[in-house]
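Chemist: Output the structure for:
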Amino acid sequence: MRGLQSDSNGEMSRMSPATVWKQVTGAGRNVVHRYNRLSVKGKTALVSVSLINVGLLIAVIIITPTRIGNWFNHLAESLRAMGVGGMFICALFVVIASHPPLFGFMGSMTLIGFTYGVWPGFLVASLAALSGAAIAFISVRTFFLGWIRKRSNDKWEAFGHVMRNKGLPLVVMIRYCPLPWAMGNGLFASIESVKLWQYMIANLAILPKLLIPVFIGSRLTSLTHDRPSHDPLQFWLNIGSILLSCSISILTGIWIYRLTLEQMRKLNDGGDEGELAADALERGALLGDYTDDEEAADEPLTLGHSMRPSDSMLRRTSSSSDSR
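Modeler: A predicted model of the protein is given here:
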């Protein structure tokens, strides 16, 4: 564990401003490169999601943000009027959305912030998120582990071995990666070397990250009541705080994700396990590379698709073995 932490600290100290700037300027080329490497299914999924988002944006413009804001205001008032029952309903949304393959976790957390503010909203959201993560972990581990074992491969076994060797620090780092909450619950539950207590400690460690959607929801409440003509400074401060919170969350998640992959690739105690484990995480994450000659990797590994090491991976690992 100390070796992993010291490597992480050393890597962070070597990141000069010039290196950071180079990564920022190359982000656009990296996005284009990743898109070009997507298979037909991957490109279709990406275009479909983009069209859905554009459709939602057009719907918001047609309906007008004011009407949507008024509807959510009425919903929030109804939930608050229910007292503890309203809190339970909001928490239930979070718990249900925590189980893979369901979605809506971040929206449910934002609704809690919109309805109850940062406090007691963050308390309700935290308890619901932790409960949902525990229930999803136990459910997947109890009912789906045998099904997952039948579809495991060398990369997945290497991933589990690295997780077993490095323990809690690596669990926390991967939990900070930009994986959807429900998908992360299924990911860790499918790795037998990850214990429930380790996973719950990792969830406790990322509670500050869960504060962001609650905070954004509380700021959205102010935006639905305030108008730029009433208090321009307050209005634009709310807009700025929302954008800043989103930027911090996204950039931090991507940075930790890339750092985690880099550290995992350095763990070659058992041959090429570090490289295979990093590749397994990359295939299971939304930021993974899916090429045309890896058709089976179009879906995340947590969905049970078979993903044998590709020829490029075998060439890469064999060359690294020869160099050693």
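Chemist: switch to C-alpha atoms for all contacts and neighbour counts from now on
Modeler: OK.
Chemist: Name the SS class of Leu102, please.
Modeler: Three-state assignment for Leu102 (DSSP: H, G, I helix; E, B strand; the rest coil): coil.
Chemist: Near the closest residue to it other than its chain neighbours, how many other residues are there?
Modeler: What sits nearest to Leu102 in space, not counting adjacent residues and going by CA to CA, 6 or more residues apart in numbering, is Ala182, at 6.7 Å. By the measure other CA atoms under 10 Å, the count of residues near Ala182 is 23.
Chemist: and the gap between Ala182 and Ser241?
Modeler: Applying CA to CA, to the nearest Å, the value for Ala182 to Ser241 is 26 Å.
Chemist: How far off centre is stretch 18-32?
Modeler: 21 Å (CA atoms, centre = their mean, to the nearest Å).
Chemist: Just the buried positions in that stretch, please.
Modeler: For stretch 18-32, the buried set under the neighbour-count rule, 16 or more other CA atoms under 10 Å, is empty.
Chemist: Kindly report the same for stretch 66-82.
Modeler: Buried residues in stretch 66-82, counted by 16+ other CA under 10 Å: 69, 72-73, 76, 79.
Chemist: Now do the helix or strand in which Arg34 is found: distance to the chain's middle.
Modeler: Assessed by DSSP states H and E, Arg34 sits inside helix 27-37. The chain centroid and the centroid of helix 27-37 are separated by 20 Å under CA atoms, centre = their mean.
Chemist: Helices of the stretch 51-200 of the chain, residue ranges please.
Modeler: 65-81, 84-97, 105-116, 121-143, 145-149, 154-166, 168-175, 181-189, 196-205 (DSSP state H, counting those that start in this stretch).
Chemist: this one as well, want them side by side:
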Amino acid sequence: MMPRLDSNTDPFRRPNTNHINSIYKQNLSKFQNFSEELTKRYDELTPTKKILVWILAVFNVIAVVLILIFHSYIIKSLVKLSDKWADLKFGHLLLFTLVFMVGFPPLLGFSPLSLLCGMVYGFPYGWPLLASAMFTGSFASFLVFRYLLHKQAVRLIQANEKFRAFSDILKEDQSLLILILIRLCPLPYSLSNGALAAIPELSAWTYALASLITSPKLLIHVYVGWKLKSLGDETKTFATKVVDFVSILITGAASALTTWLIYSRMQRKLEIYHSSRQQTNGDYDAMIFGNFDDNDLSSNNNVELDSNDFDADNFVIGDEDDDEEEVELDEVRAETDQADVTKSTSPTNSP
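Modeler: Predicted structure coming up:
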């Protein structure tokens, strides 16, 4: 009888729809949880902060509309700016200083400056300047917030839930791989520099090495900036501009997908970490207070405690009735002793 091949090896079999449905349900559940969390945080805001949120949302919508309408003019202006910047005598030093400064929280603008490096110096020639400025700026920010502004660094961690979670992980595991994954996650650049400095278990050299290893990711910023400048070049054909635009979309999508995969892996690591912490806390409580079932507590059965389960440092549980009997016996002995002393000291009567 000929052996039968496993049906799983059939190249023409249909994909597992159950697995696809489970992935879809997981992503839908995450989106719903995220929406509920946003709604909850919005409801907790004061009326003034709610107004500011709406103003910011309207401003973003207006900015997107203006970019869509005047995108050609904006790109041409950026091209002129990059050309003038390249002609500056100290253009390298100025751009290096700006990237260095935005490494300190709460300053913003790292992404636009990264794109500007690509527009001014091209790909990959803008990467050495951007990577060196990022490395020195982030490391200097780490040292300042570690030794001079430690209280502010602690506040940064307490103000962000993700920073608190990553801080808990790094306190348990200070491996270089964990820190590299955190540096690759989509966290605010300057804020993460200051927040990570508040973790005493994280050494400065580990942080510097992780920043150096993750610096090649900046090639994406430089490449996108370089292609943005090529879109504003009037000498190029329409087909070339379409190719450049598609390459920007593909690069951005690949970068977003990679970041999402890393972020999802860190989320799973966070869930495993928190579940292990909860299990450890539960075992600790059971060790101290005993592991009693609800049925034992709700029933009328007496719960017996074995003295061998407790060490010598714990208190001794006694019986109240035994204590009262011992007190009464001590009082009787004291009265008897007092009577004997009185009888022995009193003078004897003559006959």
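Chemist: Just tell me which of the helices of the stretch 51-200 of structure 1 ends up closest to Thr25 of structure 1.
Modeler: The closest of the helices of the stretch 51-200 of structure 1 to Thr25 of structure 1 is helix 168-175. By CA to CA, the value is 25.3 Å.
Chemist: Between the helices of the stretch 51-200 of structure 1, which one is closest to Val20 of structure 1.
Modeler: Taking CA to CA, helix 168-175 is the member of these nearest to Val20 of structure 1, at 20.1 Å.
Chemist: Verify the stated contact: Arg164 of structure 2 with Arg155.
Modeler: No: applying CA atoms under 8 Å as the test, Arg164 of structure 2 and Arg155 come out as separate, 10.3 Å apart.
Chemist: circling back to that earlier point, in structure 2, what residue corresponds to the residue nearest to Leu102 of structure 1?
Modeler: Structural alignment (TM-score structural alignment) places Ala182 of structure 1 against Ser190 in structure 2.
Chemist: Could you do Tyr199 of structure 1 as well?
Modeler: By TM-score structural alignment, Tyr199 of structure 1 lines up with Tyr207.
Chemist: what do you get for His74 of structure 1?
Modeler: Correspondence of His74 of structure 1 to structure 2, assessed by TM-score structural alignment: Lys80.
Chemist: who touches that match in this structure?
Modeler: Residues near Lys80 of structure 2 by CA atoms under 8 Å, 6 or more residues apart in numbering: none.
Chemist: and if you look at the one 3 residues further on?
Modeler: If a contact means CA under 8 Å, 6+ apart, then Asp83 of structure 2 has Val120 as its contacts.
Chemist: can we see that at 10 Å?
Modeler: Asp83 of structure 2 makes contacts with 77, 119-121, 229, as judged by CA atoms under 10 Å, 6 or more residues apart in numbering.
Chemist: Among those residues, list the two that are farthest apart in space.
Modeler: Farthest pair in the contacts of Asp83 of structure 2, by CA to CA: Ser77 and Tyr121, 16.5 Å.
Chemist: Mean per-residue distance, the top helix by length along structure 1 versus structure 2.
Modeler: Identified as the longest helix of structure 1 according to DSSP state H is helix 232-265. By mean CA distance after the TM-score superposition for structure 1, the fitted helix 232-265 of structure 1 averages 2.1 Å away from its aligned residues in structure 2.
Chemist: In structure 2, what range does that helix match?
Modeler: Taking TM-score structural alignment, helix 232-265 of structure 1 hits residues 238-271 over in structure 2.
Chemist: for that stretch, which positions count as buried?
Modeler: Buried-residue list, stretch 238-271 of structure 2, by 16+ other CA under 10 Å: 241, 244-245, 248, 251, 259, 262-263, 266, 270.
Chemist: Return the closest of those with respect to Ile67 of structure 2.
Modeler: Phe245 (15.4 Å).
Chemist: Do I have it right that that closest one meets Gly232?
Modeler: No: contact criterion CA atoms under 10 Å: Phe245 of structure 2 and Gly232 do not qualify, at 11.0 Å.
Chemist: if we can go back for a sec, list residues touching both of Arg164 and Arg155 of structure 2?
Modeler: Counting by CA under 10 Å, 6+ apart, the residues touching both Arg164 of structure 2 and Arg155 are Ala195.
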